[in-house]
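> Kindly generate the corresponding structure for this input.
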Amino acid sequence: MPTGTSPARTAPGRVPVPPPAPGSRSAAAVLAIACAAQFMVILDVSIVNVALPSMRAELHLSGAGQQWIVNAYTLGFAGLLLLGGRMADLIGTRRAFLGGLTVFTLASLAGGFATNGAWLIGARAAQGVGGAVLAPATLTLIMTTFTEPAARTRAMGAWSAVMAAGGAAGAVVGGVLTQYAGWRWVLFVNVPLGAVLLAAALVCVRAGAVREGGLRRLDLPGAVTVTAGLTSLVYGIIASETHGWGSLAVWGPVAAAVVLLAAFVAVEARAAHPLVPLAIFRRRTLATANMVVVAISAAMFSMWFLLSLYLQQALGYSAVRAGLCFLPGSLAIIVASRIATRLLGRTGARPLLLTGLALSTAGFAWLSLVGGHGSYATDVVAPFVLAAFGTGLATMPTTVTATSGTAPGEAGLASGLVNTSRQVGGALGLALLGTIASHTTAARLAAHPGDVRDALAAGYGRGLLVAAVCTAVAALIGLALPRRRPAS
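Predicted structure coming up:
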């Protein structure tokens, strides 16, 4: 066995397959494939944000329809992520990865040919379903390939940096494609990338350990109740934009979500093979880190969305120019992720997390002061970089904390929980902050009908101020993480 690796552990009912050595070429290939797939998933979020105004104009969408292009993806993603993460444990990471990647690629192809809003929104929902299986599989590949702590930390640092790179590339590539080739190419671009990754995964990713009778062990009642519950919760909050917070269209789905998620907990407590063993939440680090991820994601997802609209609709920037404006913040996330990777072994997760969230909170609060007649140089770039750097500093140690100490048979579950927290947080944040921005803009226009740019800026600024509250809450939750420093 190569020096520095730990013996491969085998869960009951699994066929043992030793992971490749962390420094081997096969391990490097697996890391590259996992990071590239995660890049594609994150790219799809940011690349679509820049194209939203063009999609709305060509397909004659309302403001709510425009937001549904983002929300449909998030609903499919967030609703199925727990099941998607568990699939890697039940049918094998390789099968889950290939299946999720295939669905994601085909849905991207279908979305590019959309001729109306319903078609595009349906394709985006299908992308979310594929991503719900694919995203946890990328993290599970890393967790099961890199078993030695230092190697796993470096691999997760690369994975976190790639997420930021996806945001940077998506904003720029989305702007270029939208302006010079048309918005359809922000979806078509996933097709060749997906085909290359499928070919590479077939060659480089081993079949790995597969639970015998995995699908027969699937907790179908648990899968149905948690998927329906999460979807209903996100839908109810999204509906608040068009129906108002006092409407039955909002509180009906929210109430249904509460009932369904309570039923899910009851099912899991009695299931022989639960989808999510409730005992996993007894780990304080896992539970705390996932709550932090929810709050951080609510702020970050909303920031990309609100800033994209502010730059294009309030300041009148073109798609390309708006995309280029995201580069400094995205690069700040990459740099911060690399710094966090180097410091994590010395300081532990807690100091990095709290420092990063303090910087993010200050950045979001500063960013909320944007004006309708301001400029990128004076109103956006400095607070944007500050918020992004702080988030990058906090994200990687939070992911490591949430997935550390996981048994091999629960690697997919831990990955699914992290990604579920990220996507549910993003969905809730986007729905809540987007609604707050819309209502603020509408109220401002009612008071000052001719002041459109200032009304838009006021709405986006109010949403960004709430983002600062989200990261402040994340910092308070992060205080519950243990103070201990990790072993070198």
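
> Could you use CA atoms for every contact and neighbour count after this?
Will do.

> For stretch 427-440, what is the distance to the chain centroid?
Averaging C-alpha positions (CA atoms, centre = their mean, to the nearest Å) puts stretch 427-440 17 Å from its chain's average.

> my bad, stretch 212-228
For stretch 212-228, the distance to the chain centre is 23 Å (CA atoms, centre = their mean).

> now stretch 320-337
Between the centre of stretch 320-337 and the centre of its host chain there is 17 Å, according to CA atoms, centre = their mean.

> One more sequence to fold, the one below, so I can look at both together:
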Amino acid sequence: MSIQTPAPPPHRPGAVLFLLAGAQFLVVLNTSIVNVALPALGQDLRLTPTGMAWIVNAYLIAFGALLPVGGRLTDVLGHRTAFLAGLLVFAAGSVAASVPSGAGPLVAARAVQGIGAALLSPAGLAILLAHRPAGPGRGRALGIWGAASAAGGAAGVLLGGVLTSALGWWAVFAVSALVALPGLVATPLLLARSERRRTARLDVPGALVVTAGLTLLVHGLGARGETPLPDFVVPAAGVLLLLALMPIERRARDPLLPPALLRNRSAVTGNLLMLLLGAVWVATFFFLPLYQQKVLGYSPLEAGLTQVPLAAALMAASWGAGRLRGTLLPGLITLATGLLWLARLPVDGALLTDLLGPSVLIGAGLGLAFVPLTALGIAEVEPRHAGIAGGLINTSRQVGGGLGLAVLTTLANPAVDRATPGPAALAHGYRRALVAAALIALLAAAGTGIHLLRGRVGAAATPSPHTDHSLTSDRG
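Here you go, the predicted model:
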């Protein structure tokens, strides 16, 4: 039986970790860096609101829908080969997106970025697991990797505002290409080649079904009212395709989702909870800048700068979660508390009294929860399935974000006057959404508590500074 052999420990583990964390930062950065640039971009390219939404959705849909396929290709091709290919595709898409050539080519370039990200992210996580044996070193590495991921989402708003103001919208894409180029040079030098699974094949029917199903689901939830069909038809078609995946996988010789992974309690629990965390994560970074700009009158640059405390708390908490134990439940409770505090949303809110405190709590809660959930989702995973496990946990966050945003924006909209909503109406709508986000965080906390009481999470929930139980126990 031929299986993928883990790469030997690198001669420069610190440099390898920096490379992997930088790649994950870049992948997550591109989920938000374009948001602040959209008004300038839309004006230059004469885009409709739907066209501007596609600049964002093209990346998110390609990234989220193809992550399971990217994870499986990581296991089949070899970790270094997949990582290098993903980085190359991502860089090519970034270069193409930075050239002002019209709406269609830009949407296509963003989709290429998403395809590269869907291969790069699970490959990077698989390399990290292969190079860091179970123990305190792996927990610390996951903390750094998680901090980089968290920082990417928070830094996107800030960098987008700075680059757009200083150079123009094209710079938000060009900077990704510039950051990717050193990685292309460093990867062959730092990473040893890992053997591919010569007997393994990509489950093409399963890959097509899961990609189409997730694409329809995410796109249908984000494109309500844009087709002549009722709003539920497109996402319902996506759900039906995903349900059809199970009988297809049972007949597959080398299934896209290995049965052993689906029987892993830690992996299943981690992915379900990550769906909920993803919904809250995306909602926070969507509604907070809207409140700041549309209610408080902040400029895009000011809105970006005020994200710094949240980003700092997120990074610090993620780093700490890799060294501490038992941070998942406190993190979710802290997150819910911060969201309820922020949900006050006064029309005349001030940074120091109304935004700073809840932003720090939200950032800390996200960081304390994200790292142990990532660890939980890959606990007790065989090395040959590390890529698909990493892809699946990232897919859960992306799909959870799409589902959550669709539900929360629906809750916010009825409270907003359809004609010309004033600050009070907008604040009321955003308040409803943030309260609902807090309830989602509490639901995740309740689920975590139930599993802790039943002994199914226990030491697997978080990395330990002494023993890395989070990746060695199946009692999730």
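
> TM-score for the pair, please.
Scored against TM-score structural alignment, normalised by the length of structure 2, the superposed chains reach a TM-score of 0.90; 458 aligned residues with a CA RMSD of 2.1 Å.

> mean deviation of stretch 142-150 of structure 2 from structure 1?
Stretch 142-150 of structure 2, aligned to structure 1 and superposed, deviates on average by 0.9 Å (mean CA distance after the TM-score superposition for structure 1).

> same question, stretch 174-188 of structure 2
Mean for stretch 174-188 of structure 2 is 0.8 Å (mean CA distance after the TM-score superposition for structure 1).

> got the contact list for that stretch?
Stretch 174-188 of structure 2 is touched from outside by 19, 23, 26, 80, 84, 87-88, 90-92, 94-95, 97-98, with contacts defined as CA atoms under 8 Å, 6 or more residues apart in numbering.

> Trace that stretch over to structure 1 and give me the residue numbers.
Under TM-score structural alignment, stretch 174-188 of structure 2 corresponds to residues 188-202 of structure 1.

> what about that stretch, distance to the chain center?
Distance of stretch 188-202 of structure 1 from its chain centroid, counting by CA atoms, centre = their mean, is 20 Å.

> quick one on the thing from earlier: with secondary structure as added columns, please give the contacts of stretch 174-188 of structure 2 in TSV.
Conversion of the contacts of stretch 174-188 of structure 2 to TSV gives the following (DSSP: H, G, I helix; E, B strand; the rest coil):
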residue	secondary structure
19	helix
23	helix
26	helix
80	helix
84	helix
87	helix
88	helix
90	helix
91	helix
92	helix
94	helix
95	helix
97	helix
98	coil
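
> Pick out the most distant pair among those residues.
Taking CA to CA as the measure, these reach their widest spread between 80 and 98, a distance of 27.1 Å.

> Which of the two has more residues huddled nearby?
Ranked by neighbour count (other CA atoms under 10 Å), residue 80 of structure 2 and residue 98 place residue 80 first, with 25 against 19.

> Aligned to the more buried one, what sits in structure 1?
Matched to structure 1 by TM-score structural alignment, residue 80 of structure 2 sits across from residue 94.

> Identify the residues contacting that match.
Neighbouring residues of residue 94 of structure 1 by CA under 8 Å, 6+ apart: 88, 137, 201, 205-208.

> Which of these fall in helices?
88, 137, 201 (DSSP state H).

> follow-up on the earlier one: could you dump the contacts of stretch 174-188 of structure 2 to CSV with distance to residue 311 of structure 2?
Output for those, formatted as CSV (distance: CA to CA, whole Å):
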residue, distance to residue 311 of structure 2
19, 21
23, 18
26, 15
80, 30
84, 28
87, 25
88, 28
90, 24
91, 25
92, 28
94, 24
95, 27
97, 26
98, 26
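
> right, and out of those residues, which lies closest to residue 222 of structure 2?
Nearest member of those to residue 222 of structure 2, counting by CA to CA, is residue 97, at 21.9 Å.

> returning to that earlier point: please identify the member of the contacts of residue 94 of structure 1 with the greatest number of neighbours.
In the contacts of residue 94 of structure 1, the most neighbours by other CA under 10 Å go to residue 137, 35 neighbours.

> Contact partners for it?
Contacts of residue 137 of structure 1 (CA under 8 Å, 6+ apart): 34, 85, 88, 93-94, 96-97, 412, 415.

> Now do it against residue 457 of structure 1, distance only.
39 Å (CA to CA, to the nearest Å).

> in the match of stretch 174-188 of structure 2, what's buried?
Buried residues in stretch 188-202 of structure 1, counted by 16 or more other CA atoms under 10 Å: 188-191, 194, 197-198, 201.

> what's near enough to touch the aligned partner of residue 381 of structure 2 in structure 1?
With TM-score structural alignment as the criterion, residue 381 of structure 2 lines up with residue 406 in structure 1. By CA under 8 Å, 6+ apart, the contact set of residue 406 of structure 1 is residue 414.

> With the one 4 residues further on instead?
Contact criterion CA under 8 Å, 6+ apart gives 86, 89 as the residues in contact with residue 410 of structure 1.

> just residue 35 of structure 1 next, same as before
Residue 35 of structure 1 is in contact with 138, 158-159, 162, counting by CA under 8 Å, 6+ apart.

> Out of these, flag the one nearest to residue 305 of structure 1.
Proximity to residue 305 of structure 1 was ranked across the contacts of residue 35 of structure 1 by CA to CA; first place goes to residue 162, at 19.5 Å.

> Quick one: neighbours of that closest one, just the number.
By other CA under 10 Å, the residues close to residue 162 of structure 1 number 24.

> Go ahead and list the helix or strand containing it.
helix 149-180 (DSSP states H and E).
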